[in-house]
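Trainee: The following block contains a protein sequence and its predicted model.
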Amino acid sequence: MKILTVIGARPQFIKAAAVSRAIEEHNRKGMQPSISEVIVHTGQHYDHNMSDIFFEEMKIPRPNYSLGIGAASHGAMTGRMLEKIEEVLVQEKPDVVLVYGDTNSTLAGALAASKLSFPVAHVEAGLRSMNFRMPEEQNRILVDRISTWLFCPTDHAIQNLNNEGFSNFIGKQSNSPKVVNTGDVMCDAVRYYILHAKPSEKIHALIDNHKCFYLSTIHRAENTDDRNRLESIIKALDEIAADISVVLPLHPRTRNLLDEYGLFPKQIEIIEPVGYFDMLTLLSRCKAVFTDSGGLQKESYFLHKPCVTLRDETEWVELVTHGYNVLCGADKHRIIEAEKGFINSSIDWNSQLYGEGHAAAKIINEVIRGYLS
């Protein structure tokens, strides 16, 4: 059985690592059918610290194909990916095409496979922010509509699909999609890698210099492309950092836009982008998180860190509902108030919103079941 995996961005490397380990474990035990995995890296994240380092430190199998498609407009990027992935699919003829999340790489991989009648498995299906202006939201919806397997991380994701009418035809025809709550592969990854994470000397020294600090990331276009939103966030973090250090591994694109806008943080401690192990170490040692990242919201929860989300909505609504996450958008005053109040409130971390850390094995078992049927 041949699985072709399409990845291109940091969160996808982490998720794919969990599934690749499940494939290796399946083969190591001599279970049938044996599985070969072909990995296609689109190149969507092309900076060393945003891409190559993840393969190095996480021991992810090296990509069989590196397409080298970097920054471009959404249309140009997706179109180039679609063309190149189609060429790989024609050559490899996989039994299943595995895509992750909501990036342009996800959409291009799913669309190319669907056009050629290869079954598509969407990991992290059913997520919705209800903000249809977001490219990620458009990608999620489109990929779910053309997928054979919809692997949902939560019951809420399944309910989203039901609300969109999936329950009306699932199981009623031979080619209807299979919807499964597998839990979240990010939970698998954090549980595994937190035991293996060894920080770099630079991050080790940074932590030694800070008894208490906050961790922040800013990269989403809704924040970075809007000067007023980005300025408001930076001013809030600067004010917070006057009392407690704020460490900000800065995405290259965000750094360029700060320079372009003439926004120069005064108190925030800006560092270069970090690998997954360094990020896990920072996350495990920080007091709380300020982020617009979807993945970091969950990683914060897994490691019991309060999360202030710098967005107006989130796909991970259960984190807000259960009091682990607070939405502040780009509002300076709400961000500062969250630091004063929410972060210091009492939080009960005794829940398992995303499964018990066996999502990857469930995904592989479901795909094998479909392959054999």
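Mentor: Alright, I've got the coordinates.

Trainee: CA atoms for contacts and neighbours, from now on please.
Mentor: OK.

Trainee: Tell me the spacing between Lys305 and Ile347.
Mentor: Using Cα to Cα, to the nearest Å, Lys305 is found at 9 Å from Ile347.

Trainee: Who are the contact partners of the closest residue to Pro252 other than its chain neighbours?
Mentor: In space, and not counting its chain neighbours, Pro252 is closest to Pro273: 7.7 Å by Cα to Cα, 6 or more residues apart in numbering. Going by Cα atoms under 8 Å, 6 or more residues apart in numbering, Pro273 touches Asn49, Met50, Pro249, Leu250, His251, Pro252.

Trainee: Ignoring the adjacent residues along the chain, who's closest to the second one?
Mentor: Which is Met50. Here the residue nearest Met50, using Cα to Cα, 6+ apart, is Arg10, at 6.2 Å.

Trainee: quick one: the one you found and Gly43 touch, right?
Mentor: No: applying Cα atoms under 8 Å, one finds Arg10 not in contact with Gly43, separated by 10.6 Å.

Trainee: Looking at Lys305 and Ile347, which has the bigger crowd around it?
Mentor: Shown here are Lys305 and Ile347; by other Cα atoms under 10 Å, Lys305 has more neighbours (23 against 14).

Trainee: For the more buried one, which non-adjacent residue is spatially closest?
Mentor: Leaving out its chain neighbours, the residue that sits closest to Lys305 by Cα to Cα, 6+ apart is Ala288, at 5.2 Å.

Trainee: Can you pull the residues that touch both of Lys305 and Ile347?
Mentor: Common contacts of Lys305 and Ile347 (Cα under 8 Å, 6+ apart): Tyr324.

Trainee: What is the neighbour count of Ser345?
Mentor: 12.

Trainee: Take this one as well and set it beside the first:
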Amino acid sequence: MATSAPLGSQDTGIVHVVGARPNFVKAAPVVSALRGRGAHQSVVHTGQHYDDRMSAVFFRDLGLPTPDVDLGVGSGSHAAQTAALMVGLEEEFSRREPGMVVVYGDVNSTVAAALVAAKLHIPVAHVEAGLRSFDNTMPEEINRRVTDQLSDLCFATSPEAIGHLAAEGISPDRVHLVGNPMIDTLLGNLDRFDADALRARLGLPERYVAATLHRPANVDDPDNVARLTARLHEIADLADVVMPVHPRGKAAFDRAGLGDHPRVRLLEPLGYLDFVALTRGAAAVVTDSGGVQEETTILGVPCLTLRPNTERPVTITHGTNQLVTEADLLPTVTKVLHGQTPERIGDDTPPLWDGRAGERIASVLTQWSR
């Protein structure tokens, strides 16, 4: 490997590529830690999530710098969106000539940036490397696998991720167990997640089940949506259901009549602080989101993940997460509402989920050279 100026110096620079709200939460502590080290860096927002409620409010809540560029790619099919991302990112990388491209998570922006950077011979660092659901029907699983193969640095959030990378032939010298930067953001903002204030402002009941569903397997098939709507109505017979509706599933849930139950409260998408406050105040959370599985692990809120698998098994062994099917959703929620939750297998929170992942990542990045 050739060496030159340290990464982050003025003549190379680090470019962070973010495109969707989970990326923003993961990037914030890394950007902050690098800023503290005087690194030269820039943020490219692809615009995969593009309206204020899904994007700009997160930058304000998290103190992220205004993106140096917003590609404004927007939504579309996987092929159309990824192609547009690659065209826009190739132009940006060619103009900026970064010394390192840092990508986050598993969205289309992530794999597009990794592909473009690799073909331009720009090193790639992947934050949240090695997560695997082993379910190739999930677009995110494809994105994760491809990105890890192209990455010069793989930053793992949990020990099992290291094993997955090794099984796929990733050299150990490319892999670093650093902890979870999403948890850095959570711990750094704990005193700002005011569930009582959110209840008062939105007129929410004292006891409620929070829900958030957006995965294709749950919201793309009208029959699935109808069944899920029926289950959520049954849950609402026991406790109020509060659901910020992701744009991806809004039309389907509207057609299924989700909001017709008097104890179902549908909300517009929430900013980061409000969403985590909603989660923090819930008696239970029903979700298909990876990030919510992690946040509830630290917050100690029972999490019911409506999926057959998870790429975050550490949230089950060291957290509050349970995998559930549509058929067993109601009985599982009923048990949780009556205080029956499984004991954690581990005694502690996941290793290195201590609020210092951003610093660890920044340390590796600033020592690595081309």
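Mentor: In hand now; what should we look at? All values reported here derive from a predicted model rather than from experimental measurement.

Trainee: Superposed, how do the two chains score by TM?
Mentor: Scored against TM-score structural alignment, normalised by the length of structure 2, the superposed chains reach a TM-score of 0.91; 354 aligned residues with a Cα RMSD of 2.0 Å.

Trainee: Buried subset of the contacts of Pro273 of structure 1, written for PyMOL?
Mentor: To isolate the buried subset of the contacts of Pro273 of structure 1 in PyMOL, counting by 16 or more other Cα atoms under 10 Å, use the following:
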select buried, resi 49+50+249+250+251
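
Trainee: Of the contacts of Pro273 of structure 1, which belong to strands?
Mentor: Per DSSP state E, strands hold the following members of the contacts of Pro273 of structure 1: Pro249.

Trainee: and of the contacts of Pro273 of structure 1, the nearest to Ile368 of structure 1?
Mentor: Of all the contacts of Pro273 of structure 1, the one with the least separation from Ile368 of structure 1 (Cα to Cα) is Met50, at 31.8 Å.

Trainee: ok, that closest one to Arg311 of structure 1 distance?
Mentor: Distance from Met50 of structure 1 to Arg311 of structure 1, counting by Cα to Cα: 22 Å.

Trainee: what's the distance between the counterpart of Val73 of structure 2 in structure 1 and Ala110 of structure 1?
Mentor: Under the alignment (TM-score structural alignment), Val73 of structure 2 pairs with Ile69 in structure 1. Separation of Ile69 of structure 1 from Ala110 of structure 1 (Cα to Cα) stands at 17 Å.

Trainee: The two - which one has more neighbours?
Mentor: Per other Cα under 10 Å, whichever of Ile69 of structure 1 and Ala110 has more neighbours is Ala110, with 30 against 20.

Trainee: which position in structure 2 aligns with the more buried one?
Mentor: That one, Ala110 of structure 1, aligns with Ala114 by TM-score structural alignment.

Trainee: Counting by contacts, list what the helix or strand harbouring that match packs against.
Mentor: Using DSSP states H and E, Ala114 of structure 2 sits within helix 108-119. Helices and strands touching helix 108-119 of structure 2, by 3 or more Cα pairs under 8 Å, 6 or more residues apart in numbering; DSSP states H and E, are strand 14-18, helix 78-96, strand 100-104, strand 124-129, helix 139-150.

Trainee: average offset between it and structure 1?
Mentor: Helix 108-119 of structure 2, aligned to structure 1 and superposed, deviates on average by 0.6 Å (mean Cα distance after the TM-score superposition for structure 1).

Trainee: That helix vs helix 78-96, what angle?
Mentor: On the basis of axes from the mean of the first three to the mean of the last three Cα atoms, to 10 degrees, helix 108-119 of structure 2 is oriented at 50 degrees to helix 78-96.

Trainee: contacts for helix 108-119 of structure 2?
Mentor: So helix 108-119 of structure 2 is contacted by 17-19, 46, 48, 78, 81-83, 85-86, 89-90, 93, 101, 103-104, 123-124, 140, 143-144, 146-147, 150-151 (Cα under 8 Å, 6+ apart).

Trainee: 7 Å instead, please
Mentor: 18-19, 46, 82, 85-86, 89-90, 101, 103-104, 123-124, 143, 146-147, 150 (Cα atoms under 7 Å, 6 or more residues apart in numbering).

Trainee: Now a ChimeraX select for only the buried ones of these.
Mentor: Restricted to buried positions by 16+ other Cα under 10 Å, the ChimeraX selection for the contacts of helix 108-119 of structure 2 reads:
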select :18,19,46,82,85,86,89,90,101,103,104,123,124,143,146,147,150
